[in-house]
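Peer 1: Could you work out the structure for the sequence below:
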Amino acid sequence: MQNHTLKNQSAPPEAEMPEPKKLILQISKVQIPMRIDRYLTQQVENATRNKVQEAVEDGRVLVNGKPVKSNYRIKSCDSIQITFLRPPAPELAPEDIAINIVYEDDDLMVINKAPGMVVHPAFGNWTGTLANAILHHIGKEAGALDPSELRPGIVHRLDKDTSGLIIVAKNPTALHRLARQFAQRQVEKIYKAIAWGVPDPGTGTIRTNIGRSKKNRKVMANFPFEGAEGKHAVTDYAVEENLHWFSVVSLTLHTGRTHQIRAHMQYIGNPILGDETYGGAMPRTLSFSKSEQFVKNLLDMMPRQALHAETLSFHQPSTREKLTFTAPLPDDMQQALDKIRQQLKASQT
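Peer 2: Purely as a prediction, here's the structure:
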């Protein structure tokens, strides 16, 4: 087993601004204390930490009618008013969208999210999200969740094109207790990926800091571990199947940074198959005839990152019973693996 640790090493005319809009957020009675800039970044769609901090500095964020600083820690029953320079997102509405519910009780649901489904409304995806489907499924109980938060009951998230298991709380108390488990790293999350190449050694731990790329804010970059830039990120990996040109890799998260697995796999030189953002969708020539066409067909078959949230283990928020769930690989990943295995077998004969 080996550690992979990254160590230290004239403006255009302004368009006409839309009329400012105000949004009021009422904090629940069981809200975990956190910095207001972090909370608003999580709750206000299309907001970045910098934009929220600018709003605070401009006096456009009020708590209980008074301006605050970015390091103010929100408390239960606080009323937050934020003034947007752009119109806020449309109000979240229930939608009759099919979802695969693996488990459900009075406190929570565990859902096997299909690839391509957006978890919560965002710019360009205001409808058709898992959040819309959750409100519809809960129905009359939806009053326990707050649609104004845009992420009702959603404790953690998966990227649009990542499939697999996600936990959804059905009431504020469950949300609070599950969020605390995530914050204290008591939730085990294991992912399965199809990677380019075979990581060497076959097991290891990847440690870097992860933060926004200086070149493209939509992309995450690796920085020296525990350095000044980014936040520390730790991922364990283990090769489960050596497929010569590819591998099936199991990945366990110890932190939950945006795009953590995708950025870490790129960092060790084994990007995830189909991951256009992190180098996994580049045409390649392999060590057999007509490999270019094989790779093209494979990328057509797998037009997303081949990453699946396979296993979740946590404690039921009311009973404290340990619950563990596993979701099989989705069809597209399984079909891609079958094609790779067939090609490997043919090349060895």
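
Peer 1: make it CA atoms for all contacts and neighbour counts henceforth
Peer 2: Noted.

Peer 1: Tally up the residues packed near the nearest residue to Thr129 once chain neighbours are set aside, please.
Peer 2: Residue nearest to Thr129 in three dimensions, not counting chain neighbours: Val118, with 4.9 Å by Cα to Cα, 6 or more residues apart in numbering. The tally of other residues near Val118 (other Cα atoms under 10 Å) stands at 23.

Peer 1: wait, isn't Val118 in contact with Leu130?
Peer 2: Yes - counting by Cα atoms under 8 Å, Leu130 is a contact partner of Val118 at 6.3 Å.

Peer 1: returning to what we had before: mind checking which helix or strand the residue nearest to Thr129 is in?
Peer 2: Here Val118, judged by DSSP states H and E, is contained in no helix and no strand.

Peer 1: quick one: contacts for it?
Peer 2: Shown in contact with Val118 (Cα atoms under 8 Å, 6 or more residues apart in numbering): Asn125, Gly128, Thr129, Leu130, Asp159, Lys160, Asp161.

Peer 1: In a strand, the last one, correct?
Peer 2: No - under the criterion used here (DSSP: H, G, I helix; E, B strand; the rest coil), Asp161 is coil, not part of a strand.

Peer 1: how close does it sit to Gly143?
Peer 2: Relative to Gly143, Asp161 is positioned 30 Å away (Cα to Cα, to the nearest Å).

Peer 1: okay, those two: which has more neighbours?
Peer 2: Asp161 (19 against 12).

Peer 1: distance of that one from His254?
Peer 2: The value you get for Asp161 to His254, if Cα to Cα is used, is 21 Å.

Peer 1: Please enumerate the helices of the stretch 151-300 of the chain.
Peer 2: Remark: helices assigned in the stretch 151-300 of the chain by DSSP state H, counting those that start in this stretch are 172-183, 260-267, 291-301.

Peer 1: Return the most buried member of those.
Peer 2: Each of those was assessed for mean neighbour count using mean count of other Cα atoms under 10 Å. The highest is helix 260-267, with a mean of 23.

Peer 1: thinking in terms of the whole chain, how far from its middle is that one?
Peer 2: Taking Cα atoms, centre = their mean, to the nearest Å, the mean C-alpha location of helix 260-267 is offset from the chain mean by 13 Å.

Peer 1: One more: stretch 68-84?
Peer 2: 25 Å.

Peer 1: Please apply the same query to stretch 23-40.
Peer 2: That offset, for stretch 23-40, works out to 20 Å (Cα atoms, centre = their mean).

Peer 1: Show the end-to-end separation of it, please.
Peer 2: OK, stretch 23-40 end separation, Cα to Cα: 11 Å.

Peer 1: Likewise for stretch 252-264?
Peer 2: Rule used - Cα to Cα; the end-to-end distance of stretch 252-264 is 12 Å.

Peer 1: Contacts for it, please.
Peer 2: Here stretch 252-264 has contacts from 159, 185, 188-191, 206, 208, 210, 220-222, 231-237, 251, 271-272, 275, 278, using Cα under 8 Å, 6+ apart.

Peer 1: Proceed likewise with the subsequent sequence, for comparison:
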Amino acid sequence: MKMVIVDKANEGKKLFRYIRTLAPSMKNGEIFMSIRKGKIKINNRIEDQGYILKNGDVVKIFFPDEIIKKYTDNDRNKYRSIDSNIDVIFEDKDIIVVNKPAGILVHPDRREFKKNLVESVKAYLYKKNEFKPGDYFTPSPCHRLDTNTSGLIIFAKTHFALQKISTLFRERNGDKLYLALVFGKISSSILISSSIDASENKENKVAVKEAHIHNFIPEKSKFIEENPTLSATYVRPLKYDSRLSLVEINLWTGKKHQIRASLAAALHPLIGERKYYTSQSLSLSQMLNVSNYYLHCYKLKINGYEEFKAPIPKKFSQILSEMFKIDAAKL
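Peer 2: Predicted structure coming up:
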């Protein structure tokens, strides 16, 4: 039998998710069945899998010791072998800021085994003795980056840090700044606002409705307050010619595929984009032999921390040098 007392860091978690952190190799069905049959109890009572944990709750897992050891040993062996080579930009006792390469998943893909950042961060912290399977909290990302988007992503080491950082972004007390190479000439700053429908379809695309381009930039907090359901993407040109532009993008809101879909709706798709594009942008991408889009989260600003900055990826730097004679290190 294993007994743990819920601490402040895990208050507010659902019971099922908490058990997943205690025994990550347990299958979902095993957890559901164990909760339902009373092999997992809270304060000596059988609770629903969606029970919200409170500070001081006593969780008892009525498994034989050898079964508990099997689950935790399996995961320890796994993290010894996982690639933990990550580009750490900043780290303290609460968070770790990582520079994600393009092409790497953030979360594990259940359909097929691929390298992903979540498991690499866990392995990195495991080898530093800062995480082990069965811990009360599993290191978790505080925000999203698409697979082919590179750049900064914050991981929380504690449940408290996860709630704090996630709340800062949700309440717009943080800025994510991206560099992007886009189709067409953008010679002055614009704000793209729209309604984004994130309903899933076979192509995993979002639908952009009623996109508007604002040439006069409104005050950020006022615009968001007056338009709470709209996405808002601020685009500032850094360099441009008649065919394409290097822009800095500030996400005023955070919707799925917001940058990629909004730029395409404004007729300025990312160069190399194969999901949200126009016939002209696709033709230029093919002519330039660019097969993947260039979108890099290069700056993060959140209250309580100094600004984080990630270097521009090598391929992105090369294309900026070729197209615009820009030294990416000076951006």
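
Peer 1: rewinding a little: what does the residue nearest to Thr129 of structure 1 align to in structure 2?
Peer 2: Here Val118 of structure 1 is matched to Leu105 in structure 2, going by TM-score structural alignment.

Peer 1: For that match, give its distance to Glu11 of structure 2.
Peer 2: 29 Å.

Peer 1: Contacts for stretch 226-239 of structure 1, please.
Peer 2: Residues contacting stretch 226-239 of structure 1 (Cα under 8 Å, 6+ apart): 8, 198-199, 202-212, 222-223, 225, 247-257, 260-261, 264.

Peer 1: And it, how far out from the chain middle?
Peer 2: Worked out by Cα atoms, centre = their mean, stretch 226-239 of structure 1 lies 16 Å from the chain centre.

Peer 1: what number of residues lie near the counterpart of Thr162 of structure 1 in structure 2?
Peer 2: The alignment partner of Thr162 of structure 1 in structure 2, by TM-score structural alignment, is Thr149. Thr149 of structure 2 has 22 neighbours, counted by other Cα under 10 Å.

Peer 1: What are the neighbouring residues in contact with Thr149 of structure 2?
Peer 2: Pro101, Ala102, Gly103, Tyr293, Tyr294, Leu295, His296, Cys297.

Peer 1: same deal with Gly164 of structure 1?
Peer 2: Taking Cα under 8 Å, 6+ apart, one finds Ile111, Asn112, Lys113, Ala114, Pro115, His308, Ala309, Glu310, Ala327 in contact with Gly164 of structure 1.

Peer 1: at 10 Å instead, please
Peer 2: Gly164 of structure 1 makes contacts with 100, 110-115, 158, 191-192, 307-312, 326-330, as judged by Cα atoms under 10 Å, 6 or more residues apart in numbering.

Peer 1: Structure 2: strands as residue ranges?
Peer 2: 2-5, 40-42, 58-61, 88-91, 95-100, 140-141, 150-156, 174-183, 190-197, 207-214, 231-240, 244-251, 295-302, 308-309 (DSSP state E).

Peer 1: superposed on structure 1, where does the fifth one end up, distance-wise?
Peer 2: Aligned to structure 1 and superposed, strand 95-100 of structure 2 gives a mean residue distance of 1.0 Å (mean Cα distance after the TM-score superposition for structure 1).

Peer 1: Among the contacts of Thr149 of structure 2, name the buried ones.
Peer 2: Neighbour-count burial (16 or more other Cα atoms under 10 Å) applied to the contacts of Thr149 of structure 2 gives Pro101, Ala102, Tyr293, Tyr294, Leu295, His296, Cys297.

Peer 1: Translate the fourth one into the numbering of structure 1.
Peer 2: In structure 1, the position corresponding to Tyr294 of structure 2 is occupied by Ala306, as judged by TM-score structural alignment.

Peer 1: surely its match meets Ala193?
Peer 2: Yes - counting by Cα atoms under 10 Å, Ala306 of structure 1 sits close enough to Ala193 to count as a contact (5.5 Å).

Peer 1: returning to what we had before: closest one to Tyr72 of structure 1 among the helices of the stretch 151-300 of structure 1?
Peer 2: Of all the helices of the stretch 151-300 of structure 1, it is helix 172-183 that lies closest to Tyr72 of structure 1, at 19.1 Å by Cα to Cα.

Peer 1: Tell me the residues of structure 2 aligned with the closest one.
Peer 2: The aligned range for helix 172-183 of structure 1 is 159-170, by TM-score structural alignment.

Peer 1: now the contacts of Thr149 of structure 2 as TSV including distance to Phe16 of structure 2?
Peer 2: Shown next, in TSV, are the contacts of Thr149 of structure 2 (distance: Cα to Cα, whole Å):
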residue	distance to Phe16 of structure 2
Pro101	32
Ala102	32
Gly103	31
Tyr293	38
Tyr294	38
Leu295	36
His296	35
Cys297	33
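
Peer 1: sorry, back to before: overlap in contacts, Ala306 and Ala193 of structure 1.
Peer 2: Thr162, Val248, Arg262, Pro271, Ile272, Leu273, Leu329, Met333.

Peer 1: most neighbours, which of those?
Peer 2: Ile272 (31 neighbours).

Peer 1: Quick one: map it onto structure 2.
Peer 2: In structure 2, Ile272 of structure 1 lines up with Leu270, judged by TM-score structural alignment.

Peer 1: how much space between its match and Asp109 of structure 2?
Peer 2: Leu270 of structure 2 is 25 Å from Asp109 of structure 2, by Cα to Cα.

Peer 1: can you check Gln49 of structure 2 too?
Peer 2: 24 Å.

Peer 1: quick one, which of those two is more surrounded?
Peer 2: Between Gln49 of structure 2 and Asp109, counted using other Cα under 10 Å, the more crowded position is Gln49 (19 against 11).

Peer 1: who's in contact with that one?
Peer 2: By Cα under 10 Å, 6+ apart, the contact list for Gln49 of structure 2 reads 14-19, 31-36, 40.

Peer 1: at 6 Å what do you get?
Peer 2: Counting by Cα atoms under 6 Å, 6 or more residues apart in numbering, Gln49 of structure 2 touches Leu15, Phe16.

Peer 1: again, but for the one 4 residues further on
Peer 2: By Cα under 6 Å, 6+ apart, Leu53 of structure 2 lies in contact with Glu11, Gly12, Lys13.

Peer 1: Tell me how many other residues crowd the first one.
Peer 2: Read that as Glu11 of structure 2. Neighbours of Glu11 of structure 2 (other Cα under 10 Å): 17.

Peer 1: One more: Asp105 of structure 1?
Peer 2: Neighbours of Asp105 of structure 1 (other Cα under 10 Å): 10.
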